[in-house]
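J.: Just need the structure, nothing else, for what follows:
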Amino acid sequence: MTGLRLAVFDVDGTLIDSQDFIVEAMNRAFGAMGVSLPSRDEVLSIVGLSLHDAIQRLVPALSGSEVAEASEKYKDMFIKLRAEKGGEATAPLYPGARAALEHLHTRDEVLLGVATGKARRGLDHAYDAHDLRHFFVTSQTADNHPSKPHPSMLRAALAETGAEAAQAVMIGDTSFDMEMGRAAGFRTIGVTWGYHPRDSLIAAGADLLIDSFADVIPALDDLWRTA
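T.: Below is the predicted model of the structure:
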């Protein structure tokens, strides 16, 4: 036992409410290709997956080359939106997110991490826009790992921090986060303010569900105490 406790957060839909950016960039990308635009709910249902897997799941009829084209167009459209609208700074942190991170950051035994379907470039923009980088000792992105729910990102977080899975918790808003956490041997907290409904989080094996960031610290302490 190392005595370390690790809390790993998803980003989009958990820490940051970036849904407007994601939906608009996706719709612009499909519009540029002449592909029927998916609904807002359909787009939000795939947030958290790596971009290739997200587009493939969103429009299964696309060929491999079309998925690759849509991925590139999405990246281009997101960059254009960032320039037009001021970037990730206009996608707000959820209420209470900063206070929770600040509190956890003061606890010597607690290490914080991120596991996100964002690319490293997108995560860096989010970190800089909201001054978040200093909170996290490990940051895992889609660039170097298989898509969620594969546990690769969480296994890398354990290796980088020296924490043990028994004392680690994944916090996220999607079934992919819950499934990834379980596959890595983590406990899991599903947040209900994000992009997947409560039933999906429960079905994916969430150990706890919480309705606000005020509940994050009590939920973590509860899971760590009973680990």
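J.: Only C-alpha atoms from now on, for both contacts and neighbour counts.
T.: OK.
J.: Can you name the next helix or strand after the longest helix seen in the chain?
T.: Scanning the chain for the helix with the most residues, using DSSP state H, yields helix 64-85. Toward the C-terminus, helix 64-85 is succeeded by helix 97-105 as the next helix or strand (DSSP states H and E).
J.: List the single closest residue to Val43 in space, sequence neighbours excluded.
T.: Nearest residue to Val43 in three dimensions, chain neighbours excluded: Val23, at 6.2 Å (CA to CA, 6 or more residues apart in numbering).
J.: next up, for comparison:
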Amino acid sequence: MHAQAPDSPHTDSTARVLFVEDNQSLVAYVFAYLEGKGHILDAAPDGVSGLQLALENEYDVIVLDWMLPRLEGIEVLRRLRTAGSDVPVLMLTARDELDSKLTGFRNGADDYLAKPFAIAELEARIIALSLRRRGRKRTLRVGNLRYDVTTQEIYRGDRLLQLHTGCRTILEMLMRESPGIVAKERLEAAIWGDERPDRDLLRTHIYELRRRLEIDGEPKLLYTVKSVGYRLSSSDANS
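T.: Here you go, the predicted structure:
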């Protein structure tokens, strides 16, 4: 179940969320609230389909019910961590005993919210987990573009891209905000701080970045949003 197109604007106060829950009334309630706040949601009604979605897609946060058909939430969590996924997981359950919470945390849960819950609290926890992850995330991906922030290696598919420092700074900001728009002023501040250049050097950097990213046969990634800034997206929707 998809609440919005995956390329909807993504800001610091919104998150891509996978909600794994078999209570469809609760799913509808959560979707109606979070969708109205601009969050991007997928839903899965059981553990098996939830695990599949979690492994196939990029999410900022997974909200995972403990008691699920086909595969319990705690087993979904174990398999996610075994597969190397570091996406934050908020366990959502009627269980409120300390032992259950400790079991969840030992298996890689990041947060815990017992039912019944206040929907505003659920959103606040989702945003907190999402922001925390963006701050620590070391490998960025948009389409088949991959940037390892630790090693500074950038790949488009199997091809290693060589970028100078200014272009890497721009690319990292665009990838972290993708598919949202990053204003020209923010990009300039990230590269030059308060010492802004007299001429439009940002445009020169963008031209060079676009030239490096655009490979024959590969879809366009870098878009100009007139009079506003730039965005990096694997889809040209709303470009």
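J.: TM-score for the pair, please.
T.: The TM-score (TM-score structural alignment, normalised by the length of structure 1) is 0.34; 109 aligned residues with a CA RMSD of 4.1 Å.
J.: How many residues are close by the residue nearest to Val43 of structure 1?
T.: If you count neighbours by other CA atoms under 10 Å, Val23 of structure 1 ends up with 20.
J.: dump the residue contacts of it.
T.: 40, 43-44 (CA atoms under 8 Å, 6 or more residues apart in numbering).
J.: Kindly present these as JSON lines, with separate columns for distance to Leu6 of structure 1 and neighbour count.
T.: Output for those, formatted as JSON lines (distance: CA to CA, whole Å; neighbours: other CA atoms under 10 Å):
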{"residue": "Arg40", "distance to Leu6 of structure 1": "33", "neighbour count": "15"}
{"residue": "Val43", "distance to Leu6 of structure 1": "30", "neighbour count": "21"}
{"residue": "Leu44", "distance to Leu6 of structure 1": "27", "neighbour count": "21"}
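J.: Closest one to Lys75 of structure 1 out of those, please.
T.: Nearest to Lys75 of structure 1 out of those is Val43 (CA to CA; 15.0 Å).
J.: just the helices in structure 2 please.
T.: Counting by DSSP H, structure 2 has helices at residues 24-36, 47-56, 73-82, 98-106, 119-136, 165-177, 184-192, 201-213.
J.: Would you tell me which of the ones you listed gets closest to Leu64 of structure 2?
T.: Of all these, helix 73-82 comes closest under CA to CA, at 6.1 Å.
J.: What helices and strands are in contact with that closest one?
T.: helix 47-56 (3 or more CA pairs under 8 Å, 6 or more residues apart in numbering; DSSP states H and E).
J.: for the helix it packs on, which positions count as buried?
T.: Buried residues in helix 47-56 of structure 2, counted by 16 or more other CA atoms under 10 Å: 47-51, 53-54.
J.: do stretch 97-116 of structure 1 as well
T.: For stretch 97-116 of structure 1, the neighbour count (16+ other CA under 10 Å) marks 97-98, 101, 104-105, 110-116 as buried.
J.: related to what we said a few turns ago, just to confirm, which helix or strand has the residue nearest to Val43 of structure 1 in it?
T.: Assigned by DSSP H and E, Val23 of structure 1 falls in helix 19-33.
J.: cool, and Met178 of structure 1?
T.: Met178 of structure 1 belongs to helix 175-183 when assigned by DSSP H and E.
J.: list the helices and strands whichever helix or strand comes after that helix packs on?
T.: Using DSSP H and E, the helix or strand that follows helix 175-183 of structure 1 in sequence is strand 187-191. In terms of contacts (3+ CA pairs under 8 Å, 6+ apart), strand 187-191 of structure 1 is packed against strand 168-172, helix 175-183, strand 208-210.
J.: what's the angle from the longest one to strand 168-172?
T.: For helix 175-183 of structure 1 against strand 168-172, the angle between stretch directions is 170 degrees (axes from the mean of the first three to the mean of the last three CA atoms, to 10 degrees).
J.: what angle sits between helix 175-183 of structure 1 and strand 187-191?
T.: Going by the same axes, to 10 degrees, helix 175-183 of structure 1 makes 170 degrees with strand 187-191.
J.: need the helices of structure 2 in JSON lines with distance to Tyr112 of structure 2, can you?
T.: Below are the helices of structure 2 laid out as JSON lines (distance: least, CA to CA, whole Å):
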{"stretch": "helix 24-36", "distance to Tyr112 of structure 2": "16"}
{"stretch": "helix 47-56", "distance to Tyr112 of structure 2": "18"}
{"stretch": "helix 73-82", "distance to Tyr112 of structure 2": "12"}
{"stretch": "helix 98-106", "distance to Tyr112 of structure 2": "7"}
{"stretch": "helix 119-136", "distance to Tyr112 of structure 2": "9"}
{"stretch": "helix 165-177", "distance to Tyr112 of structure 2": "26"}
{"stretch": "helix 184-192", "distance to Tyr112 of structure 2": "35"}
{"stretch": "helix 201-213", "distance to Tyr112 of structure 2": "41"}
